[in-house]
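>>> I need the structure of the sequence given here:
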Amino acid sequence: MTDAIKIDVWSDIACPWCYIGKRNLEKGLAEASADEDAPAVEVTFHSFELSPDTPVDFEGDELDFLSQHKGMAREQVQQMLERVTGVAAEAGLDYHFDLLKHTNTVKAHELLHFAKEQGRQHELAERLMAAYFTEGRHLGREDELVALATDAGLDADAAREALQSGRYLEAVRADQAQAQAYGINGVPFFVIDGKYGVSGAQPAEAFAQIVRQVWAENREPADVDA
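I've put the predicted structure just below:
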C-alpha cells in the first residue's frame, strides 16, 4: 500500500489568493479522486502571517490598508481587488472587500493549531476564510473566533482557553520558521510530499495533475541491483 501523498499548505486566512488556492486544491483533489487508481492525499495547513505588524483594530477599509501599508494608489488597489473578486468568483467564492475588517491574524493561526489537535483544522480553515472574505467578520476578536470555532464543531470553552493561554503561539512560530527555511516569502505555497513546491493559487487541473504524477512516482518499484 502506497503511503498517502502529504500536501503542506502555507497560508494566511487574510490572504485572498490563499482561499482561492484552497478551493482550487480541493477541486483538483476531487477530480483526481475519481480516478480508478485514486491518489490518497493528506492536507495540512501551516501558519504564515502576511502582515504581522497589523493592529487588531485597523482603522479603515481594505483600500486604506493596501494604499497606506503597501504604498499603492487607491485606484490601483481598487482595480486589483476587482480582479481578485473576479478570480474568486470563478472559483465559486463570493468576496466582499467592502465588508472586510482587516486585522492581525496571529490568534486565528493559534486557533487553527488547536483545531488541528482536535481533528477539525480543515473545517475551521474553511470557516475562518469564509467569515473573513465573504461575511465581514472581525477575526482579531476572541469572541468572534470562539463563535466561528463552534461553527466548525469545536468546544467553545476549550477554544477560548486555547486562545487565552497562548500555548499554540510556539506552533505558529515553528510553521513560520519552516517557511523561512524553505525560502517561502509569499502564500499560498504548497509543498507536495516534501519534494515539490507549488507557488500561488494554481488552477484545479494543475493540482490534479501533480498529485497524479506524484502518486504514480510513489508507486514505481525501486530499482534493485541484480
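>>> Only C-alpha atoms from now on, for both contacts and neighbour counts.
OK.
>>> Show me where the protein has its strands.
Under the criterion DSSP state E, the chain contains strands at 5-11, 41-47, 189-192, 196-199.
>>> Mean neighbour count for those strands - can I get that in JSON lines?
JSON lines is the format used below for those (neighbours: other C-alpha atoms under 10 Å):
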{"stretch": "strand 5-11", "mean neighbour count": "21"}
{"stretch": "strand 41-47", "mean neighbour count": "18"}
{"stretch": "strand 189-192", "mean neighbour count": "22"}
{"stretch": "strand 196-199", "mean neighbour count": "15"}
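>>> Following up with a second sequence; could you model it the same way so I can compare the two?
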Amino acid sequence: MTNFKVFSDFACPFCYIGFSIARKLTEENPDIQFDFYPYELDIDVPEGGSSLEASIPKEQIEMSYRRIERLGSEYGLVYKNKIKKFNTGLLHRAALYAKEAGKFYEFASEAFNAIFADGKNVALKEVVNDIGLKVGLNIQEMMMVIEDGNFEEAMEEARELAVAYGIESVPTFIREDGKRVTLLKDYEKFKRDLID
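All right, here's what the predicted structure looks like:
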C-alpha cells in the first residue's frame, strides 16, 4: 500500500482536477491510498461569497481557466462558475463527516460540482445539506456534530500539518517517502510523477 497526503480546497479549480486524478488512480490501483486534508485558501470569504475579480485581474482568470478546462476535460469536469468564490469552512467539516461515514469521494465529487458546475454557495447549510443528502448522509447528525465542534481538532491539525510541510499551493500530493507533486498535467504524466 502506497499512501499519499493531499492538501486541497473545494474552492480551488485545480483541486477539482487533483481530486479527479486521485479518484481515477484509486479505481485503477487499490494499493494506492489518498488521505485528503482540508486546506482553506481564504478563510475570510464572507458567507455571501465574493468575486475573484476583486483580487485577480480578469485576463489572468481567463488565462488560468483555459488551462484548467483543458486539463479538466480529461475527466469530464464542467466549469461554469469562474468568477465567484465561496467560504469552504462548513463544507470541509461536512467532508470530514462524510469521510467517517465512508463516503468522502462521493461527497467531494458533489461538492466540487456544486461550486464549479452549478455556482452554488457552499457556505450555506442548505446547500451543504443537499450535497449530503445526494450521497446518502444523515444530514441531521452531520450538522449536529459539526455545530458541536467535533471537527475543530481535525481542522486545526490539518492547518498545523500544512505549515509543517510548507504547503504553498494546492493541490499538493505528498507521498509517504516525502516526495511531493504539485504541478498538474495530463493523467499519464501526473501518474508517472506521482508513482515513479
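>>> circling back: nearest to Q78 of the first structure, of the strands of the first structure?
strand 5-11 (23.0 Å; C-alpha to C-alpha).
>>> Could you give the residue range in the second structure aligned to the closest one?
The aligned range for strand 5-11 of the first structure in the second structure is 2-8, by TM-score structural alignment.
>>> Need the contact partners of the matching stretch.
For stretch 2-8 of the second structure, the external contacting residues (C-alpha atoms under 8 Å, 6 or more residues apart in numbering) are 15, 31-40, 162, 167, 170-176.
>>> any idea what A201 of the first structure aligns with in the second structure?
A201 of the first structure maps onto L184 in the second structure, by TM-score structural alignment.
>>> That match - how many residues pack around it?
Counted with other C-alpha atoms under 10 Å, the neighbours of L184 of the second structure add up to 20.
>>> now swap in N104 of the first structure and tell me
23.
>>> need the contact list for it.
Counting by C-alpha under 8 Å, 6+ apart, the residues that N104 of the first structure touches are S51, P52, D53, T54, P55, V56, D57, L139, G140.
>>> Can you name the two of those residues that sit furthest apart?
Most distant of the contacts of N104 of the first structure, by C-alpha to C-alpha, are D53 and L139, 15.2 Å apart.
>>> ok, those two, which is more surrounded?
L139 (27 against 10).
>>> so the more buried one sits right up against H109, yeah?
No - checked against C-alpha atoms under 8 Å, the pair L139 of the first structure and H109 is beyond contact range at 10.3 Å.
>>> wait, what's in contact with the nearest residue to P203 of the first structure once chain neighbours are set aside?
Once flanking residues are discounted, P203 of the first structure sits nearest to N24: 5.9 Å by C-alpha to C-alpha, 6 or more residues apart in numbering. Contacts for N24 of the first structure (C-alpha under 8 Å, 6+ apart) come out as A91, A201, Q202, P203, A204, F207.
>>> how about N24 of the first structure, what's its match in the second structure?
N24 of the first structure maps onto I21 in the second structure, by TM-score structural alignment.
>>> same question, D155 of the first structure
So, by TM-score structural alignment, D155 of the first structure is matched to N138.
>>> give the contact list for its match.
For N138 of the second structure, counting by C-alpha under 8 Å, 6+ apart, the contacting residues are G132.
>>> again with R127 of the first structure
L148, D151, A152.
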